[in-house]
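**Q** Return a 3D structure for these sequence lines:
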Amino acid sequence: MRKKLVLYLFLAAVLRYFLIISKFSRIIRNRVEISTPLNSFKRVQEGAYLYKHGINPYSGDLVHEVPTILLGLSWVLNNCECLLPFLFIALDLLTAFFLYEMTKMVLRSQLDQARKAKYAPDTEDIQLKTDDVEPLSHYVMMAYLFNPFSVASCVAQTTTVFSNFFLSLYFFFLAKKQITPCMLFLAIETMRSMYPVVLLAPAVLQFSENSLAKAIKVVNAFLALCGILSFLHYSMIGNWSFFDSTLGFIFHYRDLQPNIGVFWYFFTEMFEHFRTMFLVTFQMNATILYLVPLSIKLRKDPMMLATILLALIAIFRSYPCVGDIAFYLAFLPLWKKCWKFMAQNFIVFCFFLVTVLVMPTLWHLWIYAGSANANFYFGITLGFCTGQIFLVTDLLFAHVKREFCLKNGQKLFIDGKEAKIILE
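**A** Now for the predicted structure:
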């Protein structure tokens, strides 16, 4: 199995490298579905140039990367630019590896819980088995390494590669139940892109063990690390301007460049005096609106809660890209035992296939041919978001159905007669 692991990583690295050095890399880098104002490599290059010449990169409204990543990439660009593609490839491979290790730990933990639980006798086919651990871990890794979305994000050298890497470390230490490193990487990613703050909820559930004192300890650790990172960024730049250019830029949504989300069209058409109300509403939808009910429902399964929240972040954030989607899609094999109860697989597949294929066409018709308008492109991105919502809700309901069947069996008795549960 280790040989297969090395082979997958090698093939994924070769695929990414040859695409980066190919003529297609420039086309991929310029796609609005892949590069956004928040993760664009061109903006990082501009920030590196400004910093090199003694100009505060956050004085304008162009650079939106945190100082640690910006200055690190600036050093690479100025001293060994030829190694830059290998840096992004290495981070992508490490992301997949940490997801692989995380999956093994999560599945082994679920097996331990299953041995203690008393399941209905007719549920063997939906119970997790020891033989499932290694194959499902490989499926998770392959789902990330060979997903066209993650490949495109790496080829475009977007900073979403860093986001996925930090989030993979968060999930790795979450599964390993190590509070400090888990909170560290969550704090790093929260300071970069704001929305991962909601992932504090599954961490609290994982580490608190129904103890209020432990829950407060987890929250305090997260806040302390956020404060330390803030002062670290301040010491690098010498002022607090980076706050408005990173978290402030994300929250206030100042750049209306089209993307695969729902923000850009609404705020392009919005009357200015309504902007604040809708801005707060949209940001609440992307962060806290689903947090409490989902946390209550999935309080006994923090990893499923984290998966659902991760997907909702990718769908509803202000500047989404396909790299965000690739990361949460890699978690689907982890929940393979729920697939039997998912009823919308074909619909979701059709949504993804049609919208992804049609997006570039409608963009060309709108921007270059002039024979379409913004409504066409927004319509297809709205369909893409709808497909993702179908996927997330289907997975959540499938998880609930599986838990019910494990406890009550897959058969019901009505008036003393056996009646099978209709799953699909």
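
**Q** from here on, contacts and neighbour counts on C-alpha atoms
**A** OK.

**Q** helix or strand for residue 359, which one?
**A** Using DSSP states H and E, residue 359 falls within helix 345-364.

**Q** Name the SS class of residue 36, please.
**A** Classification of residue 36 by DSSP: H, G, I helix; E, B strand; the rest coil places it in coil.

**Q** brain fart, residue 120
**A** Under the three-state scheme (three-state DSSP), the conformation of residue 120 reads as coil.

**Q** now swap in residue 413 and tell me
**A** Bear in mind the rule, three-state DSSP; under it residue 413 is strand.

**Q** nearest spatial neighbour of it, skipping sequence neighbours?
**A** Distances taken as Cα to Cα, 6 or more residues apart in numbering put residue 419 closest to residue 413, at 5.5 Å, once the chain neighbours are dropped.

**Q** Please provide the structure for the following sequence as well, for comparison with the first:
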Amino acid sequence: MDSNRYKLLLLGGAVRLYFSNTSLASLIGNRVEFATPLNSFKRLQEGVFLLQQGVDPYGGDLVHESPLLLKALSGILLNYAQWLPILYILFDLCTATLLYLLSHTFVKQKLKQQQGECKDYAKDTEELQYSENDQFKIPELVLLAYLFNPLTILSCVGLTSTVLSNLLLALILYTMVKRQLFICVIVLAFETVRSLYPVVLIAPLLLIFARRSVGLSIAILMVFVTSCFAVAGANFLVMNSWNYLDGTLGFIFYFRDLQPNIGLFWYFFTEMFEHFRTMFLITFQLNATVLYLVPLSIKLRKEPLLLATVLIALMAVFRAYPSLGDVGFYLALLPLWRRCWKFMAHGFVVFTFFLITLSMMGALWHLWIYAGSANANFYFGATLAFSTGQIFLITDLLFAHVKRVFCLYNGQRILIDGEEARILLE
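**A** Predicted structure coming up:
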């Protein structure tokens, strides 16, 4: 299987390299579905240039990447710009490798857990249980789902910084599964200070490392907060100014740029009266962060990785500046829950939603912006349907998990008055 993994990585890298040398790279770099004010390569270039000229990149409203990343990438952008696509491809391949490794570890842990629980399982549930073959099958499916998903390929080809976000998220999940607390907290703090929304991943982190200890939970939270301050301080040392906070976290929270994207914020705040802005801004940001955190954490307290997957998916739907690269990342995690697929009832509906809406976005954008024969309602209708499809997928996965757990202990055939009953969630 290792040789197959390396072949898939090489093939995935070759596909990205091929498209990086075509006109598709510049096209994707300008598409609002992939490039947002937060992850746009052009804005990153502008930030590096201003930083090198001694000008505060956050003095205007153009640059929103963290100072540490601007500083880290400045040498490559200024001296070896032609090698930058190779660097992004390597980042993407590292992400795929981390996802493969965490999948392998996750399945091994599930098999070990099953050994202690299988005596309580019903007799007809073998197909719902993880098998030895899953140690190879599931990691390979995860690898394929990330390497050859058009959304992740095009995100890499367009040189969006979503590639870096995906790498950091994969590292967070990998260190969670491997029980490497210190690295997990540091990386999560860095990504939180950079893009705000990953702060919700503190919940699965606490469930893994401190499920039954309040004192340890408080200690981890204190380390996390301290790490956030340390990362913020490091950014301050780069800029010698706190302006970057308003240009990064402030820009995300206050949603100052109404450029269209695949999210739900831009259309609503374009149409809304200004004196209602603060109330709805807080409402939308709560919806994107803490609104679902407590109920999901309670329900999925025994499945922290599933909780992390659902939270990452909800981030991709409800965050202020989402991109298709964010969607591609959580789609690659779905094979982890292969044993739940039997109960996922809306697969065809979700696939149809994705296929049609993704096909329509480009056409409706052209009709709106270039042809002038449509308006914002057309484009927002497509993005709203796409978000609806994602919600169908997330809820379908959650319901499938609940049904699988129920059937493991009660059997797949439940008889009431001698007739087979159907399991419905209402």
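
**Q** The residue nearest to residue 413 of structure 1 and residue 409 of structure 1, how far apart?
**A** Shown here: residue 419 of structure 1 relative to residue 409 of structure 1, a distance of 11 Å by Cα to Cα, to the nearest Å.

**Q** what does residue 104 of structure 1 give?
**A** Per Cα to Cα, residue 104 of structure 1 is found 27 Å from residue 409 of structure 1.

**Q** Looking at those two, which one has more neighbours?
**A** Shown here are residue 104 of structure 1 and residue 409; by other Cα atoms under 10 Å, residue 104 has more neighbours (23 against 18).

**Q** Show the end-to-end separation of stretch 356-372 of structure 1, please.
**A** Its first and final residues considered, stretch 356-372 of structure 1 spans 18 Å by Cα to Cα.

**Q** Specify, as a residue range, where that stretch falls in structure 2.
**A** Residues 358-374 of structure 2 are where stretch 356-372 of structure 1 aligns, taking TM-score structural alignment as the criterion.

**Q** average offset between the helix holding residue 359 of structure 1 and structure 2?
**A** After superposition onto structure 2, helix 345-364 of structure 1 lies on average 0.3 Å away from the residues it aligns with, using mean Cα distance after the TM-score superposition for structure 1.

**Q** Can you list the buried residues in that helix?
**A** Of the residues in helix 345-364 of structure 1, those scored as buried under the neighbour-count criterion (16 or more other Cα atoms under 10 Å) are 348, 351, 352, 355, 356, 359, 362, 363.

**Q** If we only consider those, which is nearest to residue 414 of structure 1?
**A** Sorting those by how near they are to residue 414 of structure 1, with Cα to Cα, puts residue 348 at the top with 33.8 Å.

**Q** Now do the closest one against residue 385 of structure 1, distance only.
**A** When residue 348 of structure 1 is compared with residue 385 of structure 1 (using Cα to Cα), they lie 10 Å apart.

**Q** One more: residue 73 of structure 1?
**A** When distance is defined by Cα to Cα, residue 73 of structure 1 is 32 Å away from residue 385 of structure 1.

**Q** Please apply the same query to residue 240 of structure 1.
**A** Distance of residue 240 of structure 1 to residue 385 of structure 1, computed by Cα to Cα: 35 Å.

**Q** Neighbour count: these two, which is higher?
**A** For residue 240 of structure 1 and residue 385, the more surrounded residue by other Cα under 10 Å is residue 385, and the numbers stand at 21 against 14.

**Q** which residues sit in contact with the alignment partner in structure 2 of the more buried one?
**A** With the correspondence set by TM-score structural alignment, residue 385 of structure 1 lines up against residue 387 in structure 2. With contact set as Cα atoms under 8 Å, 6 or more residues apart in numbering, residue 387 of structure 2 has these partners: 262, 263, 317.

**Q** Excluding covalently adjacent residues, which one is nearest to the last one?
**A** This means residue 317 of structure 2. Nearest one to residue 317 of structure 2, counting by Cα to Cα, 6+ apart, is residue 387 at 6.1 Å.

**Q** Same question for the second one.
**A** Once flanking residues are discounted, residue 263 of structure 2 sits nearest to residue 322: 5.7 Å by Cα to Cα, 6+ apart.

**Q** Now which residue in structure 1 aligns to the one you found?
**A** In structure 1, the residue paired with residue 322 of structure 2 is residue 320, using TM-score structural alignment.

**Q** if we can go back for a sec, which stretch of helix or strand covers the residue nearest to residue 263 of structure 2?
**A** If you go by DSSP H and E, residue 322 of structure 2 is not part of any helix or strand.

**Q** Is there a neighbour count for the corresponding residue of structure 2 for residue 226 of structure 1? I'd like the number.
**A** Mapped onto structure 2 by TM-score structural alignment, residue 226 of structure 1 lines up with residue 228. When neighbours are counted by other Cα under 10 Å, residue 228 of structure 2 registers 22.

**Q** Residue 228 of structure 2 reaches residue 189, doesn't it?
**A** Yes - A contact is recorded between residue 228 of structure 2 and residue 189 when judged using Cα atoms under 8 Å, the distance being 4.9 Å.

**Q** what about the strands in structure 2?
**A** Secondary structure of structure 2, counting by DSSP state E: strands at 415-416, 419-420.

**Q** what's the last one in contact with?
**A** Right, strand 419-420 of structure 2. When contacts are defined by Cα under 8 Å, 6+ apart, strand 419-420 of structure 2 is touched by residues 413, 414.

**Q** mind redoing it with 6 Å?
**A** Residues external to strand 419-420 of structure 2 that are found in contact with it (Cα atoms under 6 Å, 6 or more residues apart in numbering): residue 414.

**Q** Likewise for the first one?
**A** When contacts are defined by Cα under 6 Å, 6+ apart, strand 415-416 of structure 2 is touched by residues residue 421.

**Q** for the one residue sitting closest to the centre of structure 1, what are its contacts?
**A** With distances taken as Cα atoms, centre = their mean, the residue of structure 1 nearest its centroid is residue 324 (4.2 Å). By Cα under 6 Å, 6+ apart, the contact set of residue 324 of structure 1 is residue 314.
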